[in-house]
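> Test case, fold it:
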Amino acid sequence: MRSAIFGLVFIALTGVAFSVQTEEAEPGLTPRVQAAGQAHVPISVDTQMQNLPVPGVSIAFIDGGRIAWTRTYGLADLATGRPVSTDTLFQAASISKPVAAMAALDMVEEGLLSLDAPVNEQLAGWKIPDNALTARTPVTLRHLLSHTGGLTVSGFPGYASGTELPTVEQILNGAAPANTPPVVVDLAPGLRQRYSGGGITVVQLLMTQAAGADFTDLMQTRVLGPLGMSASAYAQPLPEALADHAATGHRADGEATPGRFHTYPELAAAGLWTTPSDLSRFVIGLNDAYTGRSEVVLQQPTARAILTEVRDGWGLGLKVAGQGRDLRYSHSGSNDGFRAMMVGFPERNQGVVIMTNGDLGGVLIASLLQAIAAEYDWPGY
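Predicted coordinates:
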């Protein structure tokens, strides 16, 4: 028997879990960066949430190819006092990207897309504007998924409730009502990694054209449905029927995001609503494909390509580090009022997803990851 973080005690051999809700069982959190020789008194999760402030957090831990435990703290909505539950929906923000990348690579396996042919040869209508840089090295899907295509627009601020939403082509052209500049190449493709949500939006357009389908339906058919992610949807704006299940975003001053949350028509880059348990099913699916235990969406060679470094610590849609048993992948998420993190260890068959509804959630996530890594002997933290 081992005492796991957050007061959850598991019988490892049987997989039976008992919840021990005692303050003593919770190890407490310490700063991610600590000064040598200085004592750092651990504080509780609730205390750090209040100090930041971060209203709510939801966590799911994967071990042995299953969701081993979950934990929730705080409130999904301060105004109503509604607590966070395991069913509470959060904006995955940029964690939308690796989930979309899995679907794109499923289309590569099917022969609908090419990973290394020029993207402009696969696009109809809108194309990446040509210039001297693209003439020398055309942008490919591999470039886009690894953020090495030299494209601009790192991220998106979203649109306040009731605001007119742009089409994908308007976003890429930087045309009204889009609130971001045009997506262009201003760095030689393949030269280095530079994060580009604009590049992933090109992928979104590419996928819908190749599949002849709406992006929301495409993702449901290719990834969300097969992996059993029944609580997840690339739904922007969020349907009214789901609003009561969604967390409200909160900014650094503790105030709610106006209208509760922003809308992100940049679906592949930032548009996924989900839960930690559902994102854990993505982690399990990728871990299983990588090791060959199961190939529900992707075949093993493709999964291994995802977690092979292309450049500067990035694979195809995910950051990668370590090797062998210590190989890990990760992706963070940051939308207005939301912060999230997903980590997987395919050879250890473990991982964790942490989602918060506060702009300062990244600070809390760093402390939680440090505590989890210490408990489960994870390297790199």
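> CA atoms for contacts and neighbours, from now on please.
Fine.
> For Ser3, the count of nearby residues, please.
15 (other C-alpha atoms under 10 Å).
> I'd like the structure of this one too, to check against the first:
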Amino acid sequence: MSASASSDLDAACAAFAEQERIPGLAAGIVQEGRLVHVTALGVADREAGRRVEAGTAFRIASMTKNMTALAILSLRDRGKLQLDAPLEQYVPQFAAVKPATRDSAPVTLRHLLTHTAGFVTDDPWGDRVLGMSSAELDRVIATGHLFARPPGLAFEYSNLGYALLGRVLTNVSGEPYQAYMRRTFLEPLGMVGTTFDAPAAAKGDYAWGYRLDGDVWSRERIEPDGEVGAMGGLATTVPDYARYVSFLLDAWPARDDPETGPARRSSIREMVLWHAPPFVADPLPGARTPQPSAYGYGLTHSSDALLGMRIHHAGGLPGYGSHVLMLPERGWGVFAFGNRTYAPMSRLTLQIAEMLHEASPPLPVAPPSPALVRAIDAVVAAYASGRIEGGDRPFAVNFLLDTPARLRDAELASLRARLGEGRLERIEPVHALAGRFVLACAKGRLNGTIALSPEADSGIQKLILSPAGAD
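Below is the predicted model:
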């Protein structure tokens, strides 16, 4: 990263911290598996004047959830549990919970992972009960008013749901949730400065959390580690979290390489699929129009018109705000931590991602598959001759049944009369069996969209031709 780009990023972080009145801020940028930039500014301890450093630990709250989700998938991959099994199979106490309605489906692990269990959104409550004991969680299960609606009907963000996933991990793995997470993820990834025990972390280089009421600052109490840490208990540092983000991003692209991480690459990619009903988020002040999004397992996936696949999750606790944003198609990860109550760090990570996009060259286009090249060459030859049939044209069985040759020939004649002779300018693969292409013609351009059949000898099953700029 150039000195000028680094300076611009630091300036953006400083301006954001001043605007949002955040005492201390730490941010990191991961690119192609490396931490390439760190911003650390402000104070970790207002009273002592201690500065934020790259290794200062912050609580990241609900950003813990995607690690919890991945831990569930790791047990699923080992055949230890099933996502669509009733929760009571792994948490027997839940069998006594009265269903939302008599015809409700049982709550499953998949419901918990996707926030579709029907539980009420519970951020204010959940943010203050991280130290809940096992007995207290049992009382919530036994006597709580759990359901806002039947399971499976709608997305409603639930800390309790992820707390119950922590209990599942404890019961199925045979060791406490925190111990399983430390052994399975933190230690293999070298995250030596990451812990669920915030009081212990506070004895070292730790960012104390603050709230601002009017113009009066006060230090938030430290919520201790407890039975429900799976919903938001982690405290981590920029170098440590960069290792985790690099591990997640290494799941792209899909490939034949041996697995090297603590969870399968395919399971990480599975996490970011749209598993819950889609939504459009409220617009951020001064930001672009929000893009369609949906929750996966512990991560949100937005189809961003500018940035492409945007994977993200926020965290908020009394005293803290955090956000991670990943662009798997680019290999980039951006994350930011702040030590003010519910600091809106998602505004900063999106701004940084857009800055990186603006300063970077376009993504290279993947080469087309031989089957796609052969099919498009056949279309180019058909355009030149004015006849859809002839030579070795790779057509699927449906192609000339769906649109007879005489109609295809008439279309080619009309396009050629309008545009003149043409030559292939470029191919833009969507994947190995579909793509777009452009013919540069004497009097304009011809756009094509093509899809091949899923056979050993793939043939053209769909072909759309249109002059550039046509309706």
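> Which parts of structure 1 are helices?
Assigned by DSSP state H, structure 1 shows helices spanning 45-51, 96-110, 132-136, 141-145, 168-173, 197-211, 215-219, 267-270, 276-291, 300-306, 361-376.
> ok now do the alignment partner in structure 1 of Gly161 of structure 2, which residues does it touch?
If you follow Gly161 of structure 2 across to structure 1 using TM-score structural alignment, you land on Gly199. The contact partners of Gly199 of structure 1, taken as C-alpha atoms under 8 Å, 6 or more residues apart in numbering, are 144-145, 147, 149, 151-153, 183.
> Can you give me the distance of Gly199 of structure 1 to Ile171 of structure 1?
Distance, Gly199 of structure 1 to Ile171 of structure 1, using C-alpha to C-alpha, to the nearest Å: 11 Å.
> And His262 of structure 1, by the same measure?
According to C-alpha to C-alpha, His262 of structure 1 and Ile171 of structure 1 sit 16 Å apart.
> Could you do Asn120 of structure 1 as well?
Per C-alpha to C-alpha, Asn120 of structure 1 is found 17 Å from Ile171 of structure 1.
> So which of those two has more stuff around it?
Shown here are Asn120 of structure 1 and Ile171; by other C-alpha under 10 Å, Ile171 has more neighbours (24 against 18).
> which residues of the stretch 201-350 of structure 2 fall in strands?
210-213, 216-219, 235-236, 279-280, 292-295, 300-304, 308-317, 320-327, 332-338 (DSSP state E, counting those that start in this stretch).
> Report all helices and strands that the first one contacts.
Applying 3 or more C-alpha pairs under 8 Å, 6 or more residues apart in numbering; DSSP states H and E, one finds that strand 210-213 of structure 2 contacts strand 216-219.
> Repeat that for the last one.
For strand 332-338 of structure 2, the packing partners by 3+ C-alpha pairs under 8 Å, 6+ apart come out as strand 24-31, strand 58-59, helix 238-249, strand 320-327, helix 345-359.
> Relative to structure 1, which residues correspond to it?
The aligned range for strand 332-338 of structure 2 is 350-356, by TM-score structural alignment.
> who touches the matching stretch?
Residues outside stretch 350-356 of structure 1 that contact it (C-alpha under 8 Å, 6+ apart) are 54-65, 90, 92, 275-277, 279-280, 283, 338-345, 365.
> Buried members of those into PyMOL, please.
The PyMOL selection below is limited to those of those classed as buried (16 or more other C-alpha atoms under 10 Å):
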select buried, resi 54+55+56+57+58+59+60+61+62+63+65+90+92+275+276+277+279+280+283+338+339+340+341+342+343+344+345+365
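> Now the match of strand 332-338 of structure 2 on structure 2. Mean distance?
Relative to the matching residues in structure 2, stretch 350-356 of structure 1 has an average distance of 0.7 Å after the fit, by mean C-alpha distance after the TM-score superposition for structure 1.
> what's the spacing between that stretch and its chain's center?
Chain-centre distance of stretch 350-356 of structure 1: 10 Å, with C-alpha atoms, centre = their mean, to the nearest Å.
> swap in stretch 71-82 of structure 1?
Relative to the mean C-alpha coordinate of its chain, stretch 71-82 of structure 1 is positioned 22 Å out (C-alpha atoms, centre = their mean).
> How about stretch 74-94 of structure 1?
The chain centroid and the centroid of stretch 74-94 of structure 1 are separated by 17 Å, computed with C-alpha atoms, centre = their mean.
> now it: which residue numbers in structure 2?
Residues 42-62 of structure 2 are where stretch 74-94 of structure 1 lands when matched by TM-score structural alignment.
> Touching the matching stretch from outside, list them.
22-26, 38-41, 193-194, 198, 201, 205-208, 231-239, 313-317, 320-323, 337-339.
> how close does the top strand by length along structure 2 sit to structure 1?
In structure 2, with assignment by DSSP state E, the single longest strand is strand 34-45. Taking mean C-alpha distance after the TM-score superposition for structure 1, the mean distance separating strand 34-45 of structure 2 from the aligned residues in structure 1 is 0.8 Å.
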